[in-house]
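Participant: what follows is a predicted structure for the sequence shown.
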Amino acid sequence: MLLFAGGDGTARDICDTLAASATLSTEMAVLGIPSGVKMHSAVFALTPRRAGEIAARFLLGKSTEVTDSEVMDIDEDAFRSGRVSASLFGYLRTPQDSVGLQATKSGTPIEDAETPAEIARRIIARMEENTLYIIGPGTTTSAIPEALNIPNSLLGVDVISNKRLVSADATENDLLRLTDGKPTKIIVSVIGGQGYIFGRGNQQISPSVIRRAGKDNIIVAATRRKLLELHGRPLLVDTGDPDLDTELSGYTKVVTGYRESQVHRVSS
């Protein structure tokens, strides 16, 4: 087994290398420890702990089945056009584990294009004065700055206050500095097909930042279709802090439209 730590770029490099060897590409099992920024591929375990558990079962011969899992990465042409879209680059053979491995990220379908605007209207209508709003990456959340006619980072984390941009593409240090002593809310979207709300693509919103805002000040936004694509699976958190992951687990309200919301389970 080849066990690696990284993100989609590392998975692509491994895919290219193994493809050059007919023997390795068909016989080598590969498993990703999630530790990158972009992790759209289906070759990663849900958490580093899950990766260890899956690898142990496989190496001890308790689970030897393998399956072809998609290696995905950001479509650069789509990104330059202002859209986040993942493209298929190949397959790696991973241990078969429908519970411990994450699903491939799915994008926002064309028929959902109107919904993010409705979600943005709802959130903007309820924004409080003199409060910092940390806006996580994604097409759903990017509709908020778009509705306010201010720039957004799309793949980065932005900060808004009084409906004006305070910080673009903010780092963890930026967020800690800006939120010091100030009321703060965090707005995150759901990664389609996977269900992550923390720990995938928004690591700038660290455990320290989340604790500073508080669980009750987290706003989760998603289209109804994204929730349906989970087929009953919970939303996921992988902040890197097991205690915080446990604290965030349970049930949360998800904004799905201007006058619509759903209650969804959250798990680590």
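Facilitator: Received the coordinates, thanks. Numbers count the residues shown, from 1 in each chain.
Participant: CA atoms for contacts and neighbours, from now on please.
Facilitator: Will do.
Participant: hang on, isn't residue 101 packed against residue 42?
Facilitator: Yes - using CA atoms under 8 Å, residue 101 makes contact with residue 42 at a distance of 6.9 Å.
Participant: list the contacts of residue 139.
Facilitator: Contact analysis of residue 139 by CA atoms under 8 Å, 6 or more residues apart in numbering lists 83-84, 108, 116, 154.
Participant: ok, and here's another one to check against it:
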Amino acid sequence: MVGIRVGFIVNPIAGMGGRVALKGTDGVVEEAIRRGARPISPEIVRLFLRELTGYEESRDFEFLTGPGPLGEDYLREFRLHFRVLNHRRIRYREIHGIPIPDTTSEDTKALSKAMLGKVDIILFAGGDGTARDVYSVVGRSVPILGIPTGVKMFSGIFAVSPESAARVLVEFARGRARIEEREIMDINEDAFRKDDVKPREYGRALTPVFELLVQGSKEPLKVEEEGILRATAEAVAEELLERDGIYFLGSGSTVKMIKDLMGIDGTLLGVDVVEVKDKKARLLVKDATEMDLLKFVDKNPKVIVTVVGGLGFLFGRGNQQFSPKVLSKIPKENVIVVASPSKVEGGIVRVYTGDRGVDEKFRGYIRVRVSPWMEKIVRVL
């Protein structure tokens, strides 16, 4: 048995803005709830702990965590060994009938500081903002690993899924995970909501890495591929205009290029609903939410998405509007993937929605359009 001390911090409101097209949750919790959002972080944390408790080593781990929704509630539920760092009393408030804890980034920072010198690794559940908060306190003094619950997860310190985070933690305890320097990235959310991407690297953290269970960081398009990608977008836009029907066009610069070529004033970082009829495209919903997409799923829509560079995701990073409810009603053959060759040079892409049935439907192999005249068959993990 291998016993280690694990710092465990949960951002209980992370990810709430994703399915309701807010592209983040910082400062917009009330608006997210008004649009129908509900906390998703608790369920993802439970997926992590359910997987972790399947390993015998977990019974020898000692967790240091925050009070209540900052970690204590979940560790108690799964009967793991833990000690609470009671830095303050957590209170709740109701927003449109939904109880929300009064936690902030200062809680993450306070707990990170209290864990310094007392743990072998810090696990946190959140997005890029939470990663930045942890790193701002601990720097490179202790390895950190993210359980992906946020909207923006462009940093290279996140496990590809909560289940993968459990495996990486166990392999770290076994001494089999290698420690790498990985980028801490964050984006200005206000600018992000206006389709203005301003990524910034805030530093490089130490992160345990095992096999392909930790994602890379978001990468820019290679200059030499810009021409071929433009030609591919032109070919795809022309083909879509030849087929009457409903289309869900996803986020990213590649799909935005297709939207522009179809004559649609769509979003760069959101999902748009488009109708094509008689070789003309009409924008039905701009920057659609999960609920908007559900209104059209019975019309056999086609879904056009790209691969997030460096992260390798089709669904699960930056396009949470494609929720399990939506994707459960979309046949795999209705998904059209367009990407530059470098984004699929490894031969794999990922889907993670948190619903095993939906994820399994998309696993196997899928065609990716990499040029006007070529598709590549890649494996979906």
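Facilitator: Received it, and whenever you're ready, just let me know what you need. Just so you know, these numbers come straight off a predicted model, no measurement behind them.
Participant: circling back to that earlier point, ok, the contacts of residue 139 of structure 1 in structure 2, which still hold?
Facilitator: Using both residues aligned by TM-score structural alignment, their matches' CA atoms under 8 Å, structure 2 keeps these contacts from the contacts of residue 139 of structure 1: residue 154.
Participant: go ahead and report the secondary structure state at the corresponding residue of structure 1 for residue 365 of structure 2.
Facilitator: Superposed on structure 1 with TM-score structural alignment, residue 365 of structure 2 falls opposite residue 251. Under the three-state scheme (DSSP: H, G, I helix; E, B strand; the rest coil), residue 251 of structure 1 adopts strand.
Participant: now residue 251 of structure 1, nearest residue through space, not along the chain?
Facilitator: Nearest residue to residue 251 of structure 1, sequence neighbours excluded (CA to CA, 6 or more residues apart in numbering): residue 265, at 4.4 Å.
Participant: endpoints of stretch 40-53 of structure 1, how far apart?
Facilitator: This stretch, stretch 40-53 of structure 1, spans 21 Å end to end (CA to CA, to the nearest Å).
Participant: quick one: that stretch aligns where in structure 2?
Facilitator: The aligned range for stretch 40-53 of structure 1 is 154-167, by TM-score structural alignment.
Participant: and the contacts of the matching stretch?
Facilitator: So stretch 154-167 of structure 2 is in contact with 44-45, 47-49, 51-52, 128, 131, 144-148, 168, 182-186, 205, 207, 213-218, 311, 352, going by CA under 8 Å, 6+ apart.
Participant: residue 157 of structure 1: what's it in contact with?
Facilitator: 134-137, 168-171, 202, 204.
Participant: all helices of the stretch 1-150 of structure 2, in order?
Facilitator: 29-34, 41-52, 72-77, 105-115, 128-138 (DSSP state H, counting those that start in this stretch).
Participant: residue 201 of structure 2 is nearest to which of the ones you listed?
Facilitator: helix 128-138 (9.7 Å; CA to CA).
Participant: just the helices from the stretch 251-381 of structure 2, written as ranges.
Facilitator: Using DSSP H, counting those that start in this stretch, helices in the stretch 251-381 of structure 2 cover 253-261, 290-294, 324-327, 356-362.
Participant: pipe the contacts of residue 157 of structure 1 into a markdown table and attach distance to residue 121 of structure 1 and neighbour count per row.
Facilitator: Shown next, in a markdown table, are the contacts of residue 157 of structure 1 (distance: CA to CA, whole Å; neighbours: other CA atoms under 10 Å):
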| residue | distance to residue 121 of structure 1 | neighbour count |
| --- | --- | --- |
| 134 | 16 | 26 |
| 135 | 14 | 29 |
| 136 | 17 | 29 |
| 137 | 17 | 25 |
| 168 | 21 | 16 |
| 169 | 22 | 17 |
| 170 | 23 | 20 |
| 171 | 26 | 18 |
| 202 | 23 | 22 |
| 204 | 25 | 22 |
